[in-house]
Each structure stands twice: as C-alpha cells, then as structure tokens.
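Colleague: Need a 3D model of the sequence below.
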Amino acid sequence: MVDLTETGLVLFVLTGLITNVVFAQTHYTFVNTPLNWTNAQRVCRDDFTDLATIESGADVDAVGTTTSNYTGKAWIGLHDDLQNSWTWSLDDSSFYGEGEATYRNWYSGQPDNEGGQQNCGDFRIRYSFNGTWLTLSCRHKQWSVCFNGTLNGNATFVRIETWSTWTEAQRFCRENYVDLASIRDETENEMVRTVAGGNDVWIGLYRRHVWSDGSDSLYRNWEENQPDAAGETCVATSVQSGLWSGENCSIQLPFVCYTATPAHVEDFRSTGQSETSVTLQWDKANNDISFILRFLGTETHIRAPDGDGPVAHTVSSLSAATEYTFTVSSVFGSVRSSGVGINAVTAPPRVTSLGISRRNQTSVTLQWDKVNNDISFILRFLGTETHIRAPDGDGPVTHTVSSLSAATEYTFTVFSVFGSVRSSGVGINAVTGETLRL
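Modeller: Now for the predicted structure:
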C-alpha cells in the first residue's frame, strides 16, 4: 500500500472509504478520498491496475454501482496527454505511409500548454515562425487550410478565408472538401505554407484524450457541450449520471480504479494419481498471481511458488476409482478469473488374491478377485499387455495365458483399471509344466 496522506489507504479500508464491484471482466474500485488526477493515477497504479478505463455502457453502469452514498464527480483514466496524444483529424491509416502520420514541424519549445488551453495545431508562418507549428486554444478564430484530395498522386490544399474555431474549421472542411489539412512531410509543409499566403491558419493536428492505461478504447460518454477545452484536460465521471466532463487536473476529487481480471491458467492437467489422491499441475503467469482450486464445493487458496516452472498441487483424502471435477481460477488482489476445469480420476484399488488356478506345459490360468463391474484389468507379461473385462455377476476373474514354453518361469502383473487410470499392479511368478492341485 502507498501512504498518500496522513490517513493512508489502509485506513481507507477500515473507514469504509473504498467500495468494490465486479462487473464483466473488470473489477472497479471507488476510492472516496479527494486527490488531484496525477495522485489518483499513482494510487490506482500502485494498488490496483490503473485509473478506470471505460469501454461500454455496461462499464458505465458498473462504475455507478461502486458507491451508493456519493453522487458527485470522480476521476477516471481519460486525460489529455500533452506530448503523446497529437493526431490528425483525417483518421485514415491508408492515407499515411511509414512515418508520415507522425511528421511534425514544431516551432522551438512547442508543443506547450500555456494556460492549459493549447489543444489544437496552429500553423503559423509569420516572421521567424516560417512554416513551423504552434499550439493554440481551439476556441481561437482564424483562417484554415483544407485538404482537397490528391491530383496525380499529390495532395492538394485550399485556403479558407473564414474566421472560425478549430472545430468549426474541421466541420467546414469535412462538409465541403475532405478534411482539415494533414501534413505528411516537408514537401507538403511547404505546400501549405504557400497556400496560407502569410496568414495564420488552422491545420488538422489536434490533441486527443487518451486512457491512462494506454487502452485504444474510443468509447466516450460526454455531458452536453463537453469537453470544452478550457484548460480542463483531465476527465471525471458523474457517479450518478455516468456522464463525463473535462476538469482541471489539479482539483481534488474521489476516483475510480480498476483491476483487470487475471488471465486463465494455462495447460491445466492431471500429472499423477493414487487410490486416494490426484496431483494437478498448471502454468503460472507470474509470482503476483495466486490461485483458488475448487472441487466438491470447497475452495483451497494456493500461492504461486517462487522461481520458474509450473504450479503443482496434490489433492488428498479422495475415494478410489472416482471421477472428480477440479476448477482452478487465477487471482489478482481480490479479483479472480472465471476458472478452467478438468475431470480427473483416482486410481482403482489393486487386485487381491492373485493366484494360479491351474497350469500345464503350455498355459497358465490366473485368478484374482474383482473389485466391481466398473473396474477392468490389464495383464502384462513378456512386454505385452492384454485388456481384460470384468465378468458379470459374482465370483473371481479368471484368465488363461496360452502358447507358453514348457518348464519356463514367467512373471505376470495385473493392474486394475478405471477410465484411463490404472493401479500400481500386483505381480506373481508361475512355472509351466506342472499341474496345480487345489
């Protein structure tokens, strides 16, 4: 746990300031301690996965159920990343070749965010700016340059001599041309500089909101007239309505974290069994993930062992020749996966009373007591195995091995079998050539 304030997160739990809810594949946690967005992000990354990422209306509903006694705003993970979230209005990957979508020609010291309102790419060419780019509030009004498609493989641009905000310019270009100008290289930058004709103009570069965890989710649930780009570059949700608004990142609000549901275990299998136990094994993801094993209505918590290698666990005190269903869920914090299940059987009891009922020069007849009609047998001798079905009714099992050599000692081993699992086997030696008198 991270000690954030004088109370600390440990006391958050004790005083009931944290509320959890599991919905779908995401575990949301409401923390009712006001912090600025950056500190809230740090807490979520230290003690959960990250500030909440919301990808659907179902996630909005899930966040709303994390608390019933708070109806104000709370931070979520959406924010405006000054350095890493610049993108072009023309969102068509086929339009950009390698490296072209990330071409930039910033003026020295740009992009900045003076006053917290610099969200749009302003193309300026006056004086020393000479075709370099600066950031400017999207509410500012100036001329713009639209992209008008390609001619003979070259981009074409049109200057719009109308005073408009960036959003108004974008709408006009999309309705009348293709979009606000994208600039993919130095050649196109010079083309736009020429078209601008010495005027400050809007181009299509703008800074978009991104999720704290790097998610590419495009889901948005803005309040009307939000975001308003007035220095409010972090996003909060109304816990009551689920709608989002831009807020100044420095204000203090409660916040919503999430913990991603851990991945399912892989290669879950049975590696061994006896009459009273089954040994299970699976691959672990990392040392931060623990596990819960469920069977017969019980749950066993299992810690991931240190070092590399799989997790092995033996379940004891089972009944012989019985099929069990085992389910393993991976666990991170208080969140578990839905689980992976397998069926495994215990070994049947070994045969009893294995003996020789008769023999001659070329055969030996073996006899043993059967367990029940569900148990079959395997007879092994001279490297061969013969499958033997338990006869119906009461009485022992008998089996004659023929085509043997006279006056020869043989070793016979009998295994009882349930499903595909066999017992450890019981062996007996027998010599041909004599008749056993009972």
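Colleague: going forward, measure contacts and count neighbours with C-alpha atoms only.
Modeller: Noted.
Colleague: now the strands for the stretch 251-400 of the chain?
Modeller: Secondary structure of the stretch 251-400 of the chain (DSSP state E, counting those that start in this stretch): strands at 253-260, 266-273, 278-283, 290-295, 298-302, 311-315, 323-332, 335-336, 340-345, 352-359, 364-369, 376-381, 384-388, 397-401.
Colleague: doesn't Val43 fall inside a helix?
Modeller: Yes. Membership of Val43 in a helix is supported by DSSP: H, G, I helix; E, B strand; the rest coil.
Colleague: this one next, for a side-by-side:
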Amino acid sequence: MQFVCYNGTVGESPSYFVSTFSLNWTEAQRFCRANYVDLASIRNQTENEIIRSLVGASNVWIGLYREKLWSDGSPSLFRHWADGQPNDPSGDHCVAGSFTDSGRWSDESCSLSLPFVCYRPAPSCAGCQCCPSGTECITTNGAVQCLDPCANYTKLNDTWRSTNNTDQSFFRCDRDIAWNGWYRFYLGQSSAQIPEKCVAERRCGTLAPLWINGTHPVQFNEIVNRTVCSSYYGSCCYFTPHTIQVKLCYGYYVYKLQQPSWCYLAYCAELPFQVSAQNETSITLRWFKVSTTSFVLQFNGTETNISSPDGDRPVTHTVSSLTAGTRYTFTLFSVIGNVRNSGEQLTAVTAPLNAEGLTKLRVKETSITLQWDKVNNDTSFVLQFTGRDTFISSPDGDGPVNYTVSYLSAGTRYTFTLFSVFENIRSSGVSITAVTVPSNPLIYITAYENETSITLQLYGVNYYASHFVLQFNGTETNISSPDGDGYGYRWVTQTVSSLTAGTRYTFTAFSVLENLRSSGVSIVAATAPKNTDIFRLSARSETSITLQWNKVNSNTSFVLQFNGRETNIRAPDGDGPVNYTVSSLAAGTRYTFTLFSVFENVRSSGVNITVVTVPPNAHNFRLSELDEISITLHWNNFNYYVNFVLQFNGTETFIKAPYGPGPVTHTVSSLTARTRYTFTLFSVFENVRSSGINITAVTGYIVGMDLKLNSQTQLSESEIEDVLAELYKQYGLPQFSLKVRKVKP
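Modeller: Next comes the predicted model:
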C-alpha cells in the first residue's frame, strides 16, 4: 500500500510525506527512516485529521505495528525480526536477540535458558529533564540548565598544544586535569581544533600526542562521539583509547574532553585552516566560512577565487597538479566587498612517491630482510605489519635500503606495507607478502622397522608447512601435509620400502611452505637384520641346553630370549657357528628359546626353538619281589609327564607313568631260575632319556631273616621296605624280594 512518513515539525505543526508508490509495511518503514524520520504515528485526533486530509479515502500504512509491550510495560514500535521470524505466534511468547546476526529477533519459548541483558534507566538530569537536541545539561553558577555547548564552554589557549611544537624539554599530561563540561581550543587569537590524523610522538608538548580517529561533524549543531588515540612507540594508537564528544558550532568546534588513560598524554591542537587530505599530486584544504564571504587562495605566485558555498558546511578546495614530496605554502584571504583580510598561512606537503623495488632479500625462520630503493635524502619510511608501524630513516649514500624484520614466527605469511614519509605525510604505500622459512618437523623412528622397510613419523604444525620432503640415498619424496583445520600439531606417517636388510640409512626431513624449505633435520635408522638361517639344539643335560646357530655377518649380534629374560650374545670372531650354553635349568622341563639378530639395536623378527632338558633318573630303583621265573621292580614316580624305559637282555620295555603320587612297580616274567639279570631304567620326558640307573637281581633264591628294628617314628610298610633295601646295600647284601607284613604281638 501507499504510506505516510513523518518529517518533523514546521513551526509547531507536524509535517508529513505521502508516498505516490506502494510498499509493504517493513519496506515503507525502511524508506521513511532512510529519507524522513519514520512512519507516521497518530497520537491524537488533530494529527489524524491532518493525515486524513492528505490521503483522502485511501488505505495507507502508518507506524503502528501490533500491540506489543516491553517487559517494563513500555510500548514497542521498533521491530528487528530476523528472516522468517516470528515463526510461532501461538506458542513462543518471548523474544531473543541474536547478536551474531546484527541483533535480529526471534520468538522463543519462555522456558528456554539463555544469557540475558539487563538495563537500568540513565539518571535524569535534575533540573533539565530531557534537553532538546544540540543542548546539554550544564551546571553554571550552581544552576543546572539545558544549555548550548556552543555558547557555554571553557577556552583552552595553550600554545604548547600546537602540532608544530617539537620542544622535548618538558612533557605535559592531561590526566592530571579534572575535565568538566565543554572546551574550545585556541592557538593565539585563532580558533583551533584537535587533529584528525596521527601526530608524530613527542610533539604538542607531550610524550604521546592525542588525536581523534575520525572526522569532525559536518552538520551544524551535530554532536558526535569520537575515539581518541595516542601516538607512541611507532604506533598511532598505542595506549588504551577513550571517547570524547564533538559538536560543530558556527565556525568552530567544541569538545567534551575526558581524562586519558596514562601519562604523558595530552590533546593536540591545530588551526582550522588545515589540510583535509593529500596525495602525491594534490592537497585538499578545508576551512570554516564566517558569513557569505568569498575567498582567495594564494600559492606559488598564483591566486584562485573561491565562492562561498551554501549552507553551514566547511569549505573544501583541492589544489591539483602538484609535485610529489614537496612543501607548499598557502595563504587564504577572506573577501568581503572586494576587501581582503590579512590572511591566514598554512604550510602543507604532498605525499611522497612510493619506494620502488620492494622485494624480499633473505628469509629465515624468524626474520625477513626486505630491500627497496631510496626515494631521496629527505624521505624516510614507515614499515607496517601485524598492526605495528616501524620508522626507518633513509640511509646515507645512493644504495638500496635493507631492513631486517626479526622475532617473527616460523612458517608464517606476513604482509608488509611500506610508506614513504615526507614531513610526517605518508605515501599511498606499496605492499609485499612474504613467508618465513618453516620450522623443521620432528622426526621419529617408529617400531615398524623390518628387513626391507623403515616407517618414519613426522611431527609438524599443519599451518607451518604445505608439505614435507623426505630425502635419502640421493632421492626425494614429497609427503602431503597432515589434515586438520586451524592450528595444531599433526602426525604424518611415511613408510620407506625396498630397502636392504641390516643396513644403516640417513633420512633428512624438510618442512616446505610456498617453495621455502626448512633447514632440515636428519635421523639415522637401520633396517632389521635377517634371522639366522640355522637355529638348533647342540647338546643338553639335566641342567643345561647348548644351542647352535650360524652367524649373519660380523656386524650383527644376537639376543636370546627365554623365560622372560634376555641375554645379549656377541658374534664370535671367525666363520664358524655360534654355540651358547644355557645353564641352571630345571631337569625334565620344556623351554622355548627365541633368537633375534641385532643390528644397531634393531632386532630381526626372531626364530624360535623348543627343547627340553634331560629328565632326572628315577629314585629308589630296587628289587621288590622275585621267584624262580619273575622279578618285580620298584621305583618312585615323578609325575605323569615323565615315563620310563626298562632295558634288559637287549630288549626295551616302555612303561607309562601312572597317575598319582604312588610308586611304580613292574614285574618282568618268563625268566630263568637262578639267573642273574641286569636291568637299566631310563626316565623319559618328551622322548629324551635320562642317563639311566642299573640294578642286578638273581632269580630262584629264597632267604629268611629275623630282624629287630627300633624306629623313633611310626613307619609305613613301604617306608620300612625302603629302609631295609638301603640297609642291604650298605652291607653289600644281594637284592632280595622283600615284603613287610604287620603282625600283632
């Protein structure tokens, strides 16, 4: 629809604009705010009648948009919805602002937990209530009034504040002043203003001059906020900035000043006939007009007539076709009725030419050396990078300028902007991008070496290098940079294959960024040696095993591993095999031995052999019973892992160990009466025999004996038999078939 904009008041009556074209409500609001004040608000019947007379019987948009209230009960006419919002008018009744989206609104459930913002009304200016635009609540003589700062200010007429003051004998500090209200600057009899450009440090009677980072207001009676910066230590805004207010009055500015954050900082001042802008071939001047005066600008023996512009804006005039890096003196005359005043003088310079030939001379991990051509002996330089300015004097002689920027981060891209500087005026600047040499990666040998390959791990920063180069044996391999976003360390694993077993290799790794290599870091690694081709049992006993294997070469030693222990074995001299005896072993026990070849602390995959020690002979091997045709033998059992072989008369009988701890008995039958037999008993463990024990017995004898024995402890029948058998041996008696019976007295 068409719409009505509010356009302020004329006299004491509201003024409106009625559109001749149609927009939706939001577009109409945006149009009115951009070109007038806002969509019209109808606050009473009188305003309703004025608008009705303007639009007739048409339907038009006005400024009312639903009936919503803020949480403090005040009406809400301002709207700032995000796209597609509100999207749930029936359910979500609370509103959130997303300040990642310019503070735009969305309707949300009131039960949702979010951060929140509180406000406290600003204290009212007692005695002023709400002051009109362009005025401030100012206390004069104890009375609080809404006054115009243009007519109620304090003069600051300190000649030391001039930007032309370079005296460094004494530094002032504006932090010591209790600033209150509005101030107007003077230099001599002329109205002055705070500079809008960076002032060189140690000027204006202070260490760090203060200037405003922005332009002065251009609308008459306009009050703006401006940030105040301080020039120090090569930076135009070194100390913490603060904010002041500035108002444009008729022909001058007034300032509501605040204390700076540190000493020695002080506000600078310069005359209002000033340079507004300058480049290599032109200077733009600006000044205030006092009335409908015209002006004459005089420089280089020429004069230019300048008409007074309409309105209250300052006068600007650009002088063109000038020479770069040159000082000019301008004299401005105000002309009223063909009569000139005494005139004001201003000296200004054009921006110097940019330096030519800016290039990288050398780059290292932490420094970059730049080189460029001099402009002339009067032109110095400012090198700007990472938010810092470095002042560089022009060297003597005609050669190029070399400057090294140090304390940089390795593998980092920097943009340098070089300004030529003539009398504190900078050229437009010329830029160059350069990167420092990346840091070396960390390189490790992993546990993955084998006979034909070595696996390396490179540990590098992913933003330090675009890729890596691995160099060995006169070859180079490009390795992609590790994946990952942002800063952080990453591992890169690289396996080098087709190598020779038991060989030492030297690897050198480089980080590469934009074709710049790091200095390189090296590591020596060896492939695993070959296993020995023969690994066998040479000899064994009850307590030892002798192993034998072939040497690999004279540079390869060995590690023998068994029972969780490792033994280092040096390869003997000569070409014969290696023999090694493992002692102090347990009889009749299985052992697994693993043999590794070792070259420079790198082991082969290893070969295994399982062998057993010789089992012990059976204990208490004796004659148990005999008759004319049979002999019964008796011995103690070990365990069910050890069997036996009984050998006599050229025959062997395999006897399996019985289960349980009891003794073993074995009867040899079909013998010849009154015949001597020799029996040899072997213990057998995994087909390995003991050394064997012998016993001789004769068939066909029956002997009776009457013995009386005293024992301090009670013995079993079997124990008594063992004692008697041992007694027979001691007295050289032949072996008897012996049976003990228990008889009550």
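Colleague: Which of the strands of the stretch 251-400 of the first structure has the highest mean neighbour count?
Modeller: Among the strands of the stretch 251-400 of the first structure, ranked by average contacts under mean count of other Cα atoms under 10 Å, first place goes to strand 253-260 (a mean of 24).
Colleague: same for that strand, what does it pack against?
Modeller: Counting contacts by 3 or more Cα pairs under 8 Å, 6 or more residues apart in numbering; DSSP states H and E, strand 253-260 of the first structure is packed against strand 26-35, helix 37-47, strand 50-51, strand 73-80.
Colleague: Run through who's touching the shortest one.
Modeller: Contacts of strand 50-51 of the first structure from elsewhere in the structure, counted by Cα atoms under 8 Å, 6 or more residues apart in numbering, are 40-42, 44-45, 75-77, 212-213, 255-259.
Colleague: Would you mind giving the helices and strands packed on strand 253-260 of the first structure as a markdown table with distance to Arg126 of the first structure and mean neighbour count added?
Modeller: Compiled in a markdown table, those are given as follows (distance: least, Cα to Cα, whole Å; neighbours: other Cα atoms under 10 Å):
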| stretch | distance to Arg126 of the first structure | mean neighbour count |
| --- | --- | --- |
| strand 26-35 | 43 | 22 |
| helix 37-47 | 37 | 19 |
| strand 50-51 | 42 | 26 |
| strand 73-80 | 28 | 26 |
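Colleague: between these, which gets nearest to Pro391 of the first structure?
Modeller: Of all those, strand 26-35 sits nearest to Pro391 of the first structure, with 55.1 Å by Cα to Cα.
Colleague: The closest one corresponds to what range in the second structure?
Modeller: Mapped onto the second structure using TM-score structural alignment, strand 26-35 of the first structure spans no residues at all.
Colleague: Give me the distance from that strand to the chain's centre.
Modeller: Its chain's average C-alpha position is 20 Å from that of strand 26-35 of the first structure, according to Cα atoms, centre = their mean, to the nearest Å.
Colleague: between it and helix 37-47, how big is the angle?
Modeller: Calculated by axes from the mean of the first three to the mean of the last three Cα atoms, to 10 degrees, strand 26-35 of the first structure forms an angle of 130 degrees with helix 37-47.
Colleague: what's strand 26-35 of the first structure packed up against?
Modeller: strand 18-23, helix 57-64, strand 253-260.
Colleague: Ala169 of the first structure belongs to a helix?
Modeller: Yes. Counting by three-state DSSP, Ala169 of the first structure falls inside a helix.
Colleague: That one and Glu223 of the first structure, how far apart?
Modeller: 23 Å (Cα to Cα, to the nearest Å).
Colleague: Looking at the two now, which is surrounded by more residues?
Modeller: Higher neighbour count among Ala169 of the first structure and Glu223: Ala169, with 26 against 15, using other Cα atoms under 10 Å.
Colleague: Can you tell me, leaving aside adjacent residues, what's nearest to the more buried one?
Modeller: Leaving aside its chain neighbours, Ala169 of the first structure sits nearest to Ser144 (6.4 Å; criterion: Cα to Cα, 6 or more residues apart in numbering).
Colleague: Doesn't that neighbour lie inside a strand?
Modeller: Yes. Ser144 of the first structure: assigned to a strand according to three-state DSSP.
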